[in-house]
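> Following is a predicted model, sequence given first.
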Amino acid sequence: MTADTVPRPTDTRMLANFVGGAWTPSAATDSLEDRDPATGELLARVPLSTAADVDGAVTAARAAAATWRATSPLQRARAVMALREVLNAHHDELAELVSRDMGKTLADAAAEVGRGIESCEAATAMPHLLKGENLEGVATGVDVEMIRQPVGVVAAITPFNFPAMIPLWFLPYAVAAGNAFVLKPSEQDPLPGERIVELAASVDAFPTGLINLVHGAHDAVNALLDHPGVDAVSFVGSARTARYVAERAIASGKRVQALGGAKNSMVVMPDADPELMAGGVMGSAFGAAGQRCLAGSIAVLVGTRAEQDAARDRIVEAAARLRTGPGLDPDTDVCPVVDPAAHARLVADIEQAAADGATVVLDGRGDPGPGGCLLGPTILDDVPAGHRAIEEELFGPVLTLVRAADLDEAIDLVNAGRYGNASVIFTESGGAARAYRYGVQAGMVGVNVGVAAPVAWFPFSGWKDSIDGDLHANGRDAVEFYTRKKVVTTRWAA
């Protein structure tokens, strides 16, 4: 299909939906502002699309689904290969768009786009991944085979913190498996998702209506969750919203993968390499201003009090050297948070922790900048047990220090939390690393790696309250989620 015949509007900041191969104005009368978090510049207005808008997108997707399902897996894989090529050709443009719309540094945005393209590369293996199983002669003259078929129409509801990568977690796998697709990007930074859909529309191998986009917020999400034409829902967001999405989607008979929040711990052993540890903690806690579900927001300092204090001092000294500023500035280490509301919420969290007895050993509060979104690295010590700063995801550049006498106590502290997305350990001991990877209750584990992000050939495998559902994004889990198994038992007359 091609979007060239119906150009995307350029003379207005009001975004349009992409439905059935055409940029289509929403029927909504209400909209939200999309602003650059670094400068406050108004980038676009985002329509709060209605159930009627969603119905149009789902109807277009369902109309395209039958044709696409009948297309051979090899042709579908080649279409995703073509999508990979067009995305790669626009890599730098997409990275700059992520930086402007979401705020993250250009280097971080470039890595995000690269990770999204990696998902396309993994999805091109779909002809192999779709292969089923068979067993000949289960009884006299009887053979059995298991085959995989697409689920139908997939809706993806994606978050603000990875506006390019997470849509690309879902789109390539879903369409390579033979499904049609509807994207609802975050209303906070929808421009990268919009551009990805526009680039996908330039791939002629995709039939018209296969890939659609609907802007909006709660009403659009609810309409997708309730629509009888949607067969599966892929979601990433907060734990509370993930649970809501899962329950509502299941109630309407849909398959759902809902990836939720996290409170990831980084265990610092006394023998950790100082530079490796400090660099890993900085990238994990303060990269993307801590707005990652893989961000390490707790550092568990292990050992004697003197060893714990030495680790604390190294972390504080390294964090104090980080520069906060606009994401497009190459000297920036810590980007703005996504919007002024997030900034205000984080400042309130820091103030509450201090009021409850925590020591603010590094304070990032200060001039929020022209966009009202700048918040420097902040480190809390002496936080009371059970406090929100220990138990809940703050989703900002705020690191909480926790202390443990030994590795066993550290593992118990980590496992006591309700989330199980990721956890890492910094150590030079193979025995400690092995004990940690064996005992920690987290789906993604890093050893001397600050951000334990798996490559696209493996699942993004959070545990506990970090996911609702049993199939994760990426890897073989994506193949399982976007297909249904059919078992055929055959007997022929002699």
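Looks like it arrived, so ask away.
> rest of the way, CA atoms for contacts and neighbours
Will do.
> Show me which residues of the helix with the most length in the chain are buried.
Longest helix in the chain by number of residues (criterion: DSSP state H): helix 51-70. Within helix 51-70, the residues scored as buried using 16 or more other C-alpha atoms under 10 Å are 51, 53-65, 68-69.
> Counting by contacts, list what the helix or strand that comes right after that helix packs against.
Next along the chain after helix 51-70, taking DSSP states H and E as the criterion, comes helix 73-89. For helix 73-89, the packing partners by 3 or more C-alpha pairs under 8 Å, 6 or more residues apart in numbering; DSSP states H and E come out as helix 106-123, helix 126-129, helix 165-176, helix 191-201.
> and the helix or strand following helix 73-89, how far from the chain's centre?
Downstream of helix 73-89, the next assigned helix or strand under DSSP H and E is helix 91-102. What separates the centre of helix 91-102 from the centre of its chain is 16 Å, taken as C-alpha atoms, centre = their mean, to the nearest Å.
> Contacts only, for residue 435.
Residues near residue 435 by C-alpha atoms under 8 Å, 6 or more residues apart in numbering: none.
> How about residue 138?
residue 144.
> And it, which helix or strand is it part of?
strand 133-139.
> Same check on residue 424?
Secondary structure from DSSP H and E places residue 424 in strand 422-426.
> contacts for that strand?
By C-alpha under 8 Å, 6+ apart, strand 422-426 touches 262, 264-269, 272-273, 277, 294, 296, 433, 436, 440, 442-452, 462.
> Assign a three-state SS to residue 297, would you?
Classification of residue 297 by DSSP: H, G, I helix; E, B strand; the rest coil places it in strand.
> how near is the closest residue in space to it that isn't next to it in sequence to residue 368?
The shortest distance from residue 297 to any non-neighbouring residue, by C-alpha to C-alpha, 6 or more residues apart in numbering, is to residue 399 (4.8 Å). Relative to residue 368, residue 399 is positioned 19 Å away (C-alpha to C-alpha, to the nearest Å).
> out of the two, which sits in the busier spot?
residue 399 (28 against 20; other C-alpha atoms under 10 Å).
> try it against this one:
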Amino acid sequence: MTITLTDTLQHWVNNAPFSGDGESRTGKVYNPATGQVARQVAFASKTTTEQAITAAHTAAKEWGATSLARRTAIMFRFRELLASRKNELAAIITAEHGKVLDDALGEVNRGLEVVELACNAAYMLKGDYTESASTNLNVHSLRQPVGVSAIISPFNFPAMVPLWFFPVAIASGNAVVLKPSEKDPSSSQWLAELMKEAGLPDGVLNVVHGDKEAVDTLLTDSRVSSVSFVGSTPIAQYVYSTGTAHGKRVQAFGGAKNHMLVLPDADLDLAADMAINAGYGAAGERCMAISVVVAVEPIADELVAKIAERSKKLRVGDGTRGCDMGPLITGEHRDKVAGYIDAGVASGAELVVDGRGGNVDADGEGFFLNPTLFDKVTPDMSIYTDEIFGPVLSVVRVDSFDEGIDLINSSPYGNGTAIFTNDGGAARRFENEIQVGMVGINVPIPVPVGYHSFGGWKASLFGDQHAYGPEAFKFFTRNKVVTSRWLDPSHGGINLGFPQND
């Protein structure tokens, strides 16, 4: 089982490469470190996407009736295969996304957590039972699969985000159509091949590549029961409104503007290290990246100096060469992020570290932008209001803890946030008062472990169920409650009154 990064990547349907209706539309997949086209990827037409849905719909009934023992046995085999070959997957991620190998491997390991959760599906899906709820009457509940689940994943985590969803969906008895980002699609194909090797039957996991045409087909086809999406807020809103209008349950995870509040009592060396890690890791292309450091005076000057010193020492270049930070995903996105740096300067923010220049360790013309640090940023500036999705860190100065909380709570986003302090009382107040879905205390990127659930508030999530953890099993199944009475021969009589417990 190999993915060759030199050809045109086709779709994956019924456990085999699938060319669909022979559509001619394709997209370019780059190696961001060199700027060169590495391969092409086929773009699915409406007809091709419908064929993948047909395969999933056909497989769903039999797979849903398959025993939990068999479903979890396949998931256990998949877990072992993925754990033994994760370095191979990390190399594919680095080649197409650009993030450094260590970061790519970390992505795979976090995805493995959810696979391990899916291995525990037998426990997560067990129902409840009440004996003698009324005289000779018992009540029990069970969870049944929704049928066909569509997953639309972003470019920034080409392996981890699909792994957040499809293992739980499949272990719960659903068939899946996965539409990965067209910018780095090979990881999803590789994972689908690995699921086949683990013993997954034909049609249970299908992959279609492409753009809005494929997405819209998944959102409107009546055979698709649920949609999971991760991406920007405007597209998340579109996915949610379109999917729900067509009768689907939808979880659509949108954008973010994550703040890190640093109190005067904090360890400033630790805070500076964590700001670097959370702001510049994966070149800032993380929905949980820290993009705003909120410094409570009088520590701003010292904290900014420490962050600047560390920023200038980062080694930027090809992710295969042991660098600290790799390129951005495309030249177009690199230019967009650089435009925000121009806008920050024009708006009057203090440019402490300018990432528009500097050396990089790479061959060719990759899509690089060095770490950038702004100080004295104000909430009316675009570098503060917009999700930049690049290595641009802004420092906002506030005079008090209360002002910092108010600033964070006024954001339209509510994905992740963090506080750095040695004051337990302040930390407790922060976790209770902050209006954000995921909170870190001296932890800059508070992505929950696999057996808790991931998800934000406000414009960072559309839908009412979060990813993975216990909420995932609720999302991918429907609850059914059965009330039963087995009557003995002595029963009798007609009674048209409303049934009552006795």
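On my side now, so go ahead. Nothing here was measured: the structure is a model prediction, and the numbers come from that model.
> picking that back up, what about the strand holding residue 138 of the first structure, how far off from the second structure?
Average distance between strand 133-139 of the first structure and its aligned residues in the second structure, after superposition and using mean C-alpha distance after the TM-score superposition for the first structure, equals 2.2 Å.
> In the second structure, what stretch matches that strand?
Counting by TM-score structural alignment, strand 133-139 of the first structure lines up with residues 128-134 of the second structure.
> Can you give me the buried ones in the matching stretch?
For stretch 128-134 of the second structure, the neighbour count (16+ other C-alpha under 10 Å) marks no residue as buried.
> for stretch 29-41 of the second structure, same thing?
Applying 16+ other C-alpha under 10 Å to stretch 29-41 of the second structure flags 29, 30, 31, 32, 33, 34, 35, 38, 39, 40, 41 as buried.
> what does it contact?
5-10, 26-28, 95-98, 182-185, 209-210, 317-319, 326-331, 362-368.
> Same question for stretch 340-350 of the second structure.
351, 372, 374, 375, 376, 377, 378, 381, 382, 383, 388, 392.
> Make CSV out of these and add distance to residue 89 of the second structure.
Listed next are the contacts of stretch 340-350 of the second structure as CSV, based on distance: C-alpha to C-alpha, whole Å:
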residue, distance to residue 89 of the second structure
351, 38
372, 30
374, 35
375, 38
376, 41
377, 39
378, 41
381, 39
382, 36
383, 34
388, 27
392, 28
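> Residue in the first structure paired with residue 407 of the second structure?
Per TM-score structural alignment, residue 407 of the second structure is aligned with residue 413.
> Just the element for its match, please.
helix 407-415.
> go on, residue 273 of the second structure?
Residue 273 of the second structure belongs to helix 268-280, assigned by DSSP H and E.
> Relative to the first structure, which residues correspond to that helix?
On the basis of TM-score structural alignment, helix 268-280 of the second structure is assigned to residues 274-286 in the first structure.
> in the matching stretch, what counts as buried?
Per 16+ other C-alpha under 10 Å, stretch 274-286 of the first structure contains these buried residues: 274, 277, 278, 279, 280, 281, 282, 283, 284, 285, 286.
> Which residue of the second structure sits opposite residue 443 of the first structure in the alignment?
Aligned partner of residue 443 of the first structure by TM-score structural alignment: residue 437.
> Can you tell me the closest non-neighbouring residue to its match?
residue 456 (4.0 Å).
> Can you tell me what that neighbour aligns to in the first structure?
Superposed on the first structure with TM-score structural alignment, residue 456 of the second structure falls opposite residue 462.
> what's the answer for residue 306 of the second structure, then?
For residue 306 of the second structure, the aligned position in the first structure is occupied by residue 314, per TM-score structural alignment.
> Before we go further, its match is sitting in a helix, right?
Yes. The assignment for residue 314 of the first structure by three-state DSSP puts it in a helix.
> Share the number of residues neighbouring it, please.
15.
> who touches it in this structure?
274, 278.
> Against residue 297 of the first structure, how distant is it?
As for residue 314 of the first structure, its distance to residue 297 of the first structure is 16 Å (criterion: C-alpha to C-alpha).
> same check, this time on residue 223 of the first structure
Relative to residue 297 of the first structure, and taking C-alpha to C-alpha, residue 223 of the first structure is found at 34 Å.
> Looking at these two, which one has more neighbours?
residue 297 (31 against 18).
> What lines up with the more buried one in the second structure?
Residue 297 of the first structure maps onto residue 291 in the second structure, by TM-score structural alignment.
> Its match contacts residue 261, doesn't it?
No. Contact criterion C-alpha atoms under 8 Å: residue 291 of the second structure and residue 261 do not qualify, at 11.4 Å.
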